[in-house]
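1. I'll drop the sequence and a predicted model, then ask my questions.
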Amino acid sequence: MSENTTVEIAIKRGKWLIDYPAKTILFTSLIIGIILQSQNIITGWTIIPITYILPFFLACLYWCITITKWRIWAFKNVRNVHELKKRAIQERLIGADNSIYEKFEIKSQNDHKEWELLKSKFDKDDIFQNDPSISEQTIIYYSKIKNLFQTLLGFCGIAIGIYLTSDSNNIIFGILILVLGIYLCYKEFKEAFNTTPQIILNDKGIETVNTKFYNWENIKNEEVIRDGFGKNTHYYLVYDYPNGKEYLKIDDYNTNMKILNKLLILYRGRSVNK
């Protein structure tokens, strides 16, 4: 059994094999269905099942078949299966244990046997792989680039709001847009000039703007999670500490889920090795 594949390579392959093709199948089928509907090739009661239900069914069927193939390949060829499993759940390639997603995976009898054999790999701890390019301490602040982009959106909202208020038919809607634009500008300006560290990470422990410093031995279940879908997707740093739980939104910080999860693994690993 070769175990030379990294977690990052396995996740990328999963996205190219499962995630991207499934989305392509979904949107392509929807477009084809809408075109057929517009040309009156499909009419009447067949519109809903062919145009709107079939695309989701095809995409789900593709996922149900390919996820099993990827899961067996990935966990067979990656040494650090605990990290791989956590990353795959975070990236929504697979579901958590006993979740509804897991129940929909299509497995042959051989797939079941192979997966049961691979489960024994979870009895071993992951091997720590240090990254010398990461400094002894990482400090995370508000992102100036994100602040600038959001500020520009705020100014656009102000301009549109002023324009709409000049029309008596749109004055209420214009005032609403204007207020939202002003609020967004105020919020982003405030964050842009906020020089307080939001998260501090090192091999001793972690501290956030909301929670005092705790050593790694007093922290459990640390990870960055994704919550919501589409435009309502947000990312949170979560971990348990004595008598409490951190749940810090990181959307506006100069980091992301992938980077911060890597840092959490790295600094805890350095702490254990010391």
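-> Nice, I can see it.
2. from here on, contacts and neighbour counts on C-alpha atoms
-> Will do.
3. which stretches of the stretch 1-150 of the chain form strands?
-> For the stretch 1-150 of the chain, applying DSSP state E, counting those that start in this stretch gives strands covering 137-140.
4. for R92, see how far away the residue lying closest to L84 once chain neighbours are set aside is.
-> Counting by C-alpha to C-alpha, 6 or more residues apart in numbering, the nearest residue to L84 once its immediate chain neighbours are dropped is V7, at 5.5 Å. Per C-alpha to C-alpha, to the nearest Å, V7 is found 15 Å from R92.
5. neighbour-wise, which of the two wins?
-> Higher neighbour count among V7 and R92: V7, with 22 against 14, using other C-alpha atoms under 10 Å.
6. okay, which residue is most central for this structure?
-> What sits nearest the mean C-alpha location of the chain, by C-alpha atoms, centre = their mean, is R226, with 4.5 Å.
7. got the buried residues for the strand or helix carrying it?
-> Using DSSP states H and E, R226 maps to strand 220-227. Buried positions in strand 220-227, judged by neighbour count with 16 or more other C-alpha atoms under 10 Å: E222, E223, V224, I225, R226.
8. what about versus this one:
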Amino acid sequence: MKKENTSVDQALKHGRNTVNLPVIGILFVGFLVFIVCTTQLENKGLAAGIGLPVVFITPLVYWSIAATRWRIWAFTNVRNVHELEHRAVKAKIIGRRDSWTEKLEIRSAEQKAQWQRLLDKFNVPDEFHDDKGVPFETVIYFSKGQKIFQILMGVLFIAMGIFLAIPAKKDIFGWISIAFGIFFAGKALRDYFNNDPQLVLNEKGLKKKKGEFTGWQHISGEDVIMKRRGKHMQQLLVFRTQGIYHEIQVFELDKKGSELEKLLRIYRGRFEENQKAPSTETDTYRF
């Protein structure tokens, strides 16, 4: 049997390089060619009618072929297929299983048979690989850099408001801008000097600010996701505790989304390993 010696991170990096990046490149080059061609042709309507579909269909066809090739290679060479599938879908390398996106993948008869055989690997739980570089506890605070940026944005709104309102004395938009800037900068300034932990993670569980400690046995669905809020996408740390759904905005914190994902995996994994063989460590936790 072939040794599964490729890590999930290595497989995902290979997927981004061979699937995602080429798709973006093909789309970008296609648009450039389309723009150049339409400027040279007299019948621009006909050029647009033919060119635009080609611009979008070409990267889609590439993805449909490349995603299948990566899927077969990655799930053959990686041991932890559950983690791989979850993270690959989030990275948009492949579509979720049985989704319409997956149905767009182009597979030969041989590739279909290979994938059916690989599905048997999902009957085996993932192995936990600890990372000794992750401390026994991680305390997460507000991001100082993000707060400085927000303060500067608030000052900018105040300056714009002064420019609009002071000379005319009647520009309501100027006064609104000043009020918004004061509120925005004031809140960011308050958070900048707030040194209270916003989130604490360890192998026993987690604790939100002003919240009670919750053990991993009472937590489910922990993940870092992108969620639409109005016209914007926000990165959120989400989890459930005893039926209650929690959301924490990642951009407010001093850890990136990818770092939080890793911490969640490691601490959850350590907890589950400790359930099999209780730990004798005497580390001091914040809770």
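-> That came in fine, so what should we check first? On a predicted model such as this, the values are computed, not experimentally measured, just so you know.
9. care to give me the TM-score?
-> In this superposition the chains share a TM-score of 0.89, using TM-score structural alignment, normalised by the length of the first structure; 271 aligned residues with a C-alpha RMSD of 2.4 Å.
10. now the buried residues of strand 220-227 of the first structure in TSV, with distance to I177 of the first structure?
-> Formatted as TSV, the buried residues of strand 220-227 of the first structure follow (distance: C-alpha to C-alpha, whole Å):
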residue	distance to I177 of the first structure
E222	39
E223	36
V224	33
I225	31
R226	28
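11. in those, find the pair that's most separated.
-> E222 and R226 (13.3 Å; C-alpha to C-alpha).
12. what sits in contact with each of those two?
-> Jointly contacting E222 of the first structure and R226 under the rule C-alpha atoms under 8 Å, 6 or more residues apart in numbering is no residue at all.
13. hang on, the earlier thing: how about the residue nearest to L84 of the first structure, what's its partner in the second structure?
-> Under the alignment (TM-score structural alignment), V7 of the first structure maps onto V8 of the second structure.
14. wait, isn't its match in contact with T76?
-> No. V8 of the second structure lies out of contact with T76 (C-alpha atoms under 8 Å); the separation is 11.6 Å.
15. quick one: L152 of the second structure from E110 of the second structure, how far?
-> From L152 of the second structure over to E110 of the second structure (counting by C-alpha to C-alpha), the distance is 58 Å.
16. quick check: the gap between N110 of the first structure and I18 of the first structure.
-> Distance, N110 of the first structure to I18 of the first structure, using C-alpha to C-alpha: 21 Å.
17. again, but for E223 of the first structure
-> With C-alpha to C-alpha as the criterion, E223 of the first structure and I18 of the first structure are 24 Å apart.
18. same deal with L26 of the first structure?
-> Using C-alpha to C-alpha, L26 of the first structure is found at 12 Å from I18 of the first structure.
19. show the contacting residues for T195 of the first structure.
-> Counting by C-alpha under 8 Å, 6+ apart, T195 of the first structure touches Y141, Y142.
20. helix, strand or coil for it?
-> Put simply, T195 of the first structure is coil when judged by DSSP: H, G, I helix; E, B strand; the rest coil.
21. just checking, what residue in the second structure corresponds to it?
-> Aligned counterpart of T195 of the first structure in the second structure: N195 (TM-score structural alignment).
22. distance check, its match against G145 of the second structure.
-> According to C-alpha to C-alpha, N195 of the second structure stands 14 Å off from G145 of the second structure.
23. then S99 of the second structure?
-> Distance, S99 of the second structure to G145 of the second structure, using C-alpha to C-alpha: 39 Å.
24. equivalent analysis for I162 of the second structure, please.
-> Per C-alpha to C-alpha, I162 of the second structure is found 26 Å from G145 of the second structure.
25. between those two, which is the more surrounded one?
-> A count of neighbours by other C-alpha under 10 Å puts I162 above the other of I162 of the second structure and G145, at 18 against 13.
26. host element of the closest residue to that one other than its chain neighbours?
-> Nearest residue to I162 of the second structure in three dimensions, chain neighbours excluded: G174, at 6.3 Å (C-alpha to C-alpha, 6+ apart). Take DSSP H and E as the rule and G174 of the second structure turns out to sit in helix 172-192.
27. so after that helix, what's the next helix or strand?
-> Following helix 172-192 of the second structure in sequence, per DSSP H and E, is strand 199-202.
28. what's the mean distance for that next one versus the first structure?
-> Strand 199-202 of the second structure differs from its equivalent in the first structure by a mean of 0.8 Å after superposition (mean C-alpha distance after the TM-score superposition for the first structure).
29. I figured G205 of the first structure was touching K220, is that so?
-> No. Counting by C-alpha under 8 Å, G205 of the first structure sits too far from K220 to count as a contact (11.3 Å).
30. state the distance from L27 of the second structure to T18 of the second structure.
-> Per C-alpha to C-alpha, L27 of the second structure is found 14 Å from T18 of the second structure.
31. how about H86 of the second structure?
-> Counting by C-alpha to C-alpha, the gap from H86 of the second structure to T18 of the second structure is 18 Å.
32. try N274 of the second structure
-> Noted for N274 of the second structure: a distance of 38 Å to T18 of the second structure, by C-alpha to C-alpha.
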